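*Asks:* A structural model of the following input is requested.
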Amino acid sequence: MLSGAVRLTGWRRTGGGWVVEGVLPEDYPLKGQCEDNKTKPCQRGEQLFADGKHLTRVMSLAELKPGTFYGDYRTNTVYVGDDPTGHVIEMSRTQTAIDKSAENVTVTGLTVERFASRPQAGALQVGPGWKVTANEVRWNHAVGIMVIEGDRAQLSRNTVTDNGQLGIGQYKSAGVRITANLVTRNNTDGFWIADWESGGIKSTRSSGEVSGNDIVANRGIGMWSDIAEYDRRITGNRIRDNAADGIRYEISYAGVIDQNVVERNGFGTGRGSGGSLWDGGGINVNTSTDVQVRGNLIKDNRNALSIQSRTRGDGPRGTYVLRNVLVEGNLVVMTDASSTLGVVENKRSPAQPGAITFRRNSYQVTGSQDRFAYGGKSLTWPEWQQKGFDQDSVTS
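*Replies:* Here you go, the predicted structure:
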């Protein structure tokens, strides 16, 4: 086991809690977007554990209560709301368990826990050609496993759970394979759920395969490809009960999203989010080119499928634009009365004719039938087909 925590001793009673002094690091620059964007508790890396149980950070001494802790970096003191006598109180202190200082490294069979990783950084940092297999990576402050400039890395059969920000991250890494992992219950430390790298897996400016994973009950997006992704395949995953989108493919190119089970996602967003198609769906394709969404089961998400056209500027393979998107052969089940599916556009970036094709899909819709959207309007099934979509599809 690799642990980034140190045991805290020397507690004394004070006011409404117990305090220990001189255990915090020197103050450091803060970053990261938190769900609470006023007090910003997610930006601090040091977390406390009482007999292995994760305590909740509060941002003032007045908020201290059982099950919580407060770190005062100005006076270098830590307070807890429960009597620590007879208990093991640990604080995550070390930032990184293993760094990417070499190529072609194998990491297997380890438990990596309680590291004070900084936002967007991993407790386990993965480099080129690494094989990371059958590890348990848990209760680290920011990202559990982070692949940075790690071309050809392989992550398989890992359990990545209860990390503070994100389960797995990938940045500027080509040909990476992320397969057969369990990624669950990540974003324990209050990062922004709707739109800042929290939740299951996020990849940026990279390529490769994400397949056969269980991505379940993360407080954020299940699988997010964002910014200049290319040649990305998201296939055969089970993506369930994540707080935001199940899958989001955003301002990227050449992606295939196929044979996934995408269920019950999108019901847990908070700040800056609502229930419209602008806020996403089980699958969300946002201002991307050459994307295929095919053969998926998309069932009982807050919204089923959101195709978005926005003004997003230029990327390395041309302007980010919604073009050549194919939605084919999916089974879409919409039981929730407010769930919908369709295309939304901003005024400066309307989808061009022929940019989106829906064909050979099957829909099961419960309740009102105006559950499709295009051109700023809610549409019934016949009206949706009159717009040229799903001419050879069926609904029931």
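*Asks:* rest of the way, CA atoms for contacts and neighbours
*Replies:* Fine.
*Asks:* look up how far Thr357 lies from the nearest residue to Ile193 once chain neighbours are set aside.
*Replies:* Leaving aside its sequence neighbours, Ile193 sits nearest to Gly220 (C-alpha to C-alpha, 6 or more residues apart in numbering; 4.5 Å). In this view, Gly220 and Thr357 are 28 Å apart by C-alpha to C-alpha, to the nearest Å.
*Asks:* same drill for these two, tell me which one is more crowded.
*Replies:* Gly220 (33 against 17; other C-alpha atoms under 10 Å).
*Asks:* need the contact list for that one.
*Replies:* Residues near Gly220 by C-alpha atoms under 8 Å, 6 or more residues apart in numbering: 187, 192-195, 197-200, 242-245, 269.
*Asks:* need these in TSV with distance to Ser393, can you?
*Replies:* Converted to TSV, the contacts of Gly220 look like this (distance: C-alpha to C-alpha, whole Å):
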residue	distance to Ser393
Asn187	38
Trp192	37
Ile193	34
Ala194	32
Asp195	33
Glu197	35
Ser198	35
Gly199	33
Gly200	32
Asn242	28
Ala243	30
Ala244	28
Asp245	24
Thr269	31
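*Asks:* neighbour count and secondary structure added to those residues, as JSON lines?
*Replies:* Putting the contacts of Gly220 into JSON lines (neighbours: other C-alpha atoms under 10 Å; DSSP: H, G, I helix; E, B strand; the rest coil) gives the following:
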{"residue": "Asn187", "neighbour count": "30", "secondary structure": "coil"}
{"residue": "Trp192", "neighbour count": "26", "secondary structure": "coil"}
{"residue": "Ile193", "neighbour count": "28", "secondary structure": "coil"}
{"residue": "Ala194", "neighbour count": "25", "secondary structure": "coil"}
{"residue": "Asp195", "neighbour count": "19", "secondary structure": "coil"}
{"residue": "Glu197", "neighbour count": "28", "secondary structure": "coil"}
{"residue": "Ser198", "neighbour count": "37", "secondary structure": "coil"}
{"residue": "Gly199", "neighbour count": "38", "secondary structure": "strand"}
{"residue": "Gly200", "neighbour count": "35", "secondary structure": "strand"}
{"residue": "Asn242", "neighbour count": "33", "secondary structure": "coil"}
{"residue": "Ala243", "neighbour count": "25", "secondary structure": "coil"}
{"residue": "Ala244", "neighbour count": "33", "secondary structure": "coil"}
{"residue": "Asp245", "neighbour count": "38", "secondary structure": "coil"}
{"residue": "Thr269", "neighbour count": "23", "secondary structure": "coil"}
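*Asks:* one more sequence to fold, the one below, so I can look at both together:
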Amino acid sequence: MTRTVAKGLGTSAQGTTYDAAPVTSASVANGAAKLTAAAPGATVTARPVGLSVRDSTQSTVFTLPKLPTAGSGVYLSLQSRLTADGFYQTQVRVDPKGVILLETLRVNAGVQTSLGHTSVPDLRVKAGVPFVLETRLAGTVAVTIDARVHAVGVKPSTWKLSVTDRATKRLTVAGRTGVRLYVSRSTPALAVLFDDLRVTTKQEVKPTTPPATPTAPTAPTTPTTPTTPTAPAAPAGGAPVWNVAGTRTAAGSAVVGSTNYAVPSGALFVSPSGTAAGTGSSAAPFATVQTAVDRAASGATLVLRAGTYHESVVIPAGKKLTVQSYPGEAVWFDGASTLKNWQGSSGRWFSADWKYDFDSTPSFTKGEADGTEAGWRWLNDAHPMAAHPEQVWIDGVAQAEVASLANLKAGTFFTDVANDRLYLGTDPTGRNVKTSTLTKALSLRGEGAVVRGIGIRNYATSVWMMGAVTVEAPRATLENVVIYDNASTGLFVGSSNATVRDVTLARNGLMGLGANYADALVIDDLLAIENNAEHFNTSPVSGGVKIAKSRGVTVTDSALLRNDGPGVWLDQSVYDVRIAGSDIIENKGAGAFLELSQKIDFVNNLVLRNVGNGVKINNTGGVNLWNNTIIGGDRAVNVVQDSRSATDASVPGHNARRPFPDPTMPWLIRDISMGNNVIGESAGNCTVCVEDYTHRYTPAQLNIRSDGNVVQRNGAAAPTWFVVWSRGAENVNPYVFSTWATYRGTTGQDANSTAIEGRAATDRSGRLLAGVTASARTIPAVVATILGSATPTIGARFP
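*Replies:* Alright, predicted model coming up:
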């Protein structure tokens, strides 16, 4: 754009004019158009006048001079088929870290319907660096919409997101196109630059906003109707592609091999092709990471070249080291080896090259037998081999371990330790068979260790080893790390001031992340998905994340999905915790289990379709449960007091570093505030449940308050009771309220809340359906700080 326009976008060299709304928020200068949001929650649009298309491909180059500084971020969009009936919108949300969420919407009469969204882990937006947003639409009976976002100068061969709209409200006629900026209500005002807006139709390509230097017109193209995409295959040697559909956040690690950490002067280099004579220079790298660790001085950076490292590495006490991948190269720590020399007989194949004997203790104490009491048995009768760390893959497909040769069948394996043989029930002829042969990947014992840009997989970690990666000294940082398919826990944090940022923990045998004595732990943008793959019992530990005996913990902008166990579990004297902006979806235990802990802000979380309770608060007080959407679970919200006492030293769970009894840890459901939540679709016998099994307290005595919520049940007796409410010492049994009016009239709670019966309150993504409202209450200061806004709203906040 060679023109300068103070208000609006003026007229292009080709005569195209624009509608800009508000016109005072649009301008042109220095070769680009500028849209400026005047305040949080503001929207600015710019649309070419006289251009109406149906099937088309659109693209533009966006640049954010500054990233958002707080809140949910900024939304940059292309609009298509815009008529009085609505429009399609392809948008990217950019958060304060530059993380991108790509989404396609249909908007009818102001009502947004999300057609699909996906994270874009291989691209981070940086201030002042342009990127391209592109969308393609075709069809009328079924409208197919493709979308992608990529760096300028990159020519992508595939689309990141593909959806098909067959709904009756689909948009089938030609309409206008445009560019849109929206700044979320929790984000300070900012501006965006855009340039080179292009609309390609079947008939022509029209660069409606030409770049500063005119270019020749692009040749006309004929859009093709895309087919329904299949899940992309992992690159050779890469990690699986995790299905994170239905989440708000682009949590998790960047793709291994896509990070670009700077290589500092004096760095030591490591390569799988290095030699024993290597000196650590770029020309003569070390052959192993442990060699580099041993030779490095404290403060050094180890740069790992592409390839697979079959190692167990210890960073010792007294060494502060950074371990990172070389820019743009895929680095894997792999605990598995290829097993060969197979012999077959009667449908069984064995290799005598197997000579490993791993410890199968089902406990955090080596050699300890499994528990016998309820809640202390690690092993599920249906999965007796869960604690055995042996793992086998045939052509990348995991095989199940059986306890005897007699049980061997296709898809299983048996390890005959006494005779050093491993048996398969599937013919390995001509196939790649890998077995775990190492137990641990990384032990971080040096204070201030940094690990970033790598993948870790396939280690035969025994339960008592705590994790394939263990943080054993303060101030460690893990960033853009993938840890998956390890036999027990993926990552364990056992020291203070650790940061776990942009990390993916997937399909680990017991847990994704465990933490104990991990004060000031920061967990941000974590993806914990499908952990407890070996199907241990839910108790004593399992699932996505479990944190014990730690103080000052944050879990933000994370996704805890489909874990066999709780999504996130606080247990045994965890104090001062913030869990915010996270998606806790379809876990087989509770979505969030807050147990024997105190002072927890649980804010702006999306808790959907978990099998256990949605949120369970058990002997835990000082809880702010605000602006969450909690849909599904046995009981959507379950607040319970049991007989465990903070003054009884025989009860497990006391923090030995604190005085006894600990005055900050009363283990009582006291001072719980529930406001502006959406709660519903319980599968159990009540929706909101507050019970004191000791029959000592009423909720009023405990200062439990609830208001400004939307509370839903599917029918007059589904669940049986709308609310269960403790009566304390007055009666053995609590109140059980089958109607909302009786509950409110008896307890005085939820005076400004809305009850819904016989219909849903949200769609499957957790968004409020049209017409569902409540009188949102004034947000407490701590909640407003977390949300980045004091404006009262209902439920979890969406982009």
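*Asks:* rewinding a little: the residue nearest to Ile193 of structure 1 matches what in structure 2?
*Replies:* The pairwise alignment with structure 2 assigns Gly220 of structure 1 to Gly565, based on TM-score structural alignment.
*Asks:* and Thr68 of structure 1, by the same measure?
*Replies:* For Thr68 of structure 1, the aligned position in structure 2 is Thr412, judged by TM-score structural alignment.
*Asks:* kindly report the same for Arg264 of structure 1.
*Replies:* Under the alignment (TM-score structural alignment), Arg264 of structure 1 maps onto Arg609 of structure 2.
*Asks:* these two touch, right, that match and Glu586?
*Replies:* Yes - at 4.9 Å, Arg609 of structure 2 counts as touching Glu586 under the criterion of C-alpha atoms under 8 Å.
*Asks:* so what's His383 of structure 2 closest to, chain neighbours aside?
*Replies:* Nearest one to His383 of structure 2, counting by C-alpha to C-alpha, 6+ apart, is His535 at 6.4 Å.
*Asks:* just give me the neighbour total for the one you found.
*Replies:* For His535 of structure 2, the neighbour count with other C-alpha under 10 Å is 23.
*Asks:* what residue in structure 1 is paired with it?
*Replies:* Per TM-score structural alignment, His535 of structure 2 is aligned with Gly190.
*Asks:* who's in contact with its match?
*Replies:* Applying C-alpha under 8 Å, 6+ apart to Gly190 of structure 1 gives the contacts 34-36, 41-42, 164-165.
*Asks:* so which of those residues are in strands?
*Replies:* Nothing among those maps onto strands, per DSSP state E.
*Asks:* just the buried residues of those residues.
*Replies:* 34-35, 41-42, 164-165 (16 or more other C-alpha atoms under 10 Å).
*Asks:* okay if I get those residues as TSV plus distance to Leu341 of structure 1?
*Replies:* Supplementary listing: these in TSV, determined by distance: C-alpha to C-alpha, whole Å:
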residue	distance to Leu341 of structure 1
Cys34	29
Glu35	27
Pro41	35
Cys42	33
Gly164	32
Gln165	29
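*Asks:* I'd assumed Leu197 was in contact with Thr60 of structure 2.
*Replies:* Yes - Thr60 of structure 2 is in contact with Leu197 according to C-alpha under 8 Å; the separation is 4.3 Å.
*Asks:* what about Thr291 of structure 2, which helix or strand?
*Replies:* Using DSSP states H and E, the element containing Thr291 of structure 2 is helix 289-295.
*Asks:* just the helices in structure 1 please.
*Replies:* Using DSSP state H, the helices of structure 1 run over 381-386.
*Asks:* so the helix holding Thr291 of structure 2 matches what in structure 1?
*Replies:* Using TM-score structural alignment, helix 289-295 of structure 2 pairs with nothing in structure 1.
*Asks:* buried residues in that helix?
*Replies:* 289-293.
*Asks:* and it, what does it pack against?
*Replies:* Helices and strands touching helix 289-295 of structure 2, by 3 or more C-alpha pairs under 8 Å, 6 or more residues apart in numbering; DSSP states H and E, are strand 268-270, strand 301-304, strand 313-315.
*Asks:* do that again at 6 Å, thanks
*Replies:* Using 3 or more C-alpha pairs under 6 Å, 6 or more residues apart in numbering; DSSP states H and E as the contact test, no helix or strand touches helix 289-295 of structure 2.
*Asks:* residues making contact with that helix?
*Replies:* Val313 (C-alpha atoms under 6 Å, 6 or more residues apart in numbering).
*Asks:* what's the answer for stretch 297-313 of structure 1, then?
*Replies:* With contact meaning C-alpha under 6 Å, 6+ apart, stretch 297-313 of structure 1 is reached by 261-267, 277, 280-287, 319-320, 322, 331-335, 339-346, 349.
*Asks:* going through these, which ones are buried?
*Replies:* Judged by 16+ other C-alpha under 10 Å, buried ones among the contacts of stretch 297-313 of structure 1: 261-267, 277, 280-287, 319-320, 322, 331-335, 339-345.
*Asks:* quick one on the thing from earlier: from what I see, the match of Arg264 of structure 1 and Asn587 are in contact.
*Replies:* No - contact criterion C-alpha atoms under 6 Å: Arg609 of structure 2 and Asn587 do not qualify, at 7.6 Å.
*Asks:* how far away is the aligned partner of Asp502 of structure 2 in structure 1 from Arg248 of structure 1?
*Replies:* Structural alignment (TM-score structural alignment) places Asp502 of structure 2 against Arg157 in structure 1. Arg157 of structure 1 sits 23 Å away from Arg248 of structure 1, going by C-alpha to C-alpha.
*Asks:* pick out whichever of these two has more residues nearby.
*Replies:* Arg248 (23 against 18).
*Asks:* and the gap between that one and Glu229 of structure 1?
*Replies:* Applying C-alpha to C-alpha, the value for Arg248 of structure 1 to Glu229 of structure 1 is 12 Å.
*Asks:* Glu328 of structure 1 too?
*Replies:* 21 Å.
*Asks:* what does Val137 of structure 1 give?
*Replies:* Distance from Val137 of structure 1 to Glu229 of structure 1, by C-alpha to C-alpha: 26 Å.
*Asks:* kindly report the same for Asn187 of structure 1.
*Replies:* 23 Å.
*Asks:* can you check Gly342 of structure 1 too?
*Replies:* 23 Å.
*Asks:* then Gln364 of structure 1?
*Replies:* With distances taken as C-alpha to C-alpha, Gln364 of structure 1 is found 32 Å from Glu229 of structure 1.
*Asks:* on that earlier part again, surely the match of Thr68 of structure 1 meets Gln399?
*Replies:* Yes - the criterion here is C-alpha under 6 Å, and Thr412 of structure 2 meets it with Gln399 at 4.9 Å.
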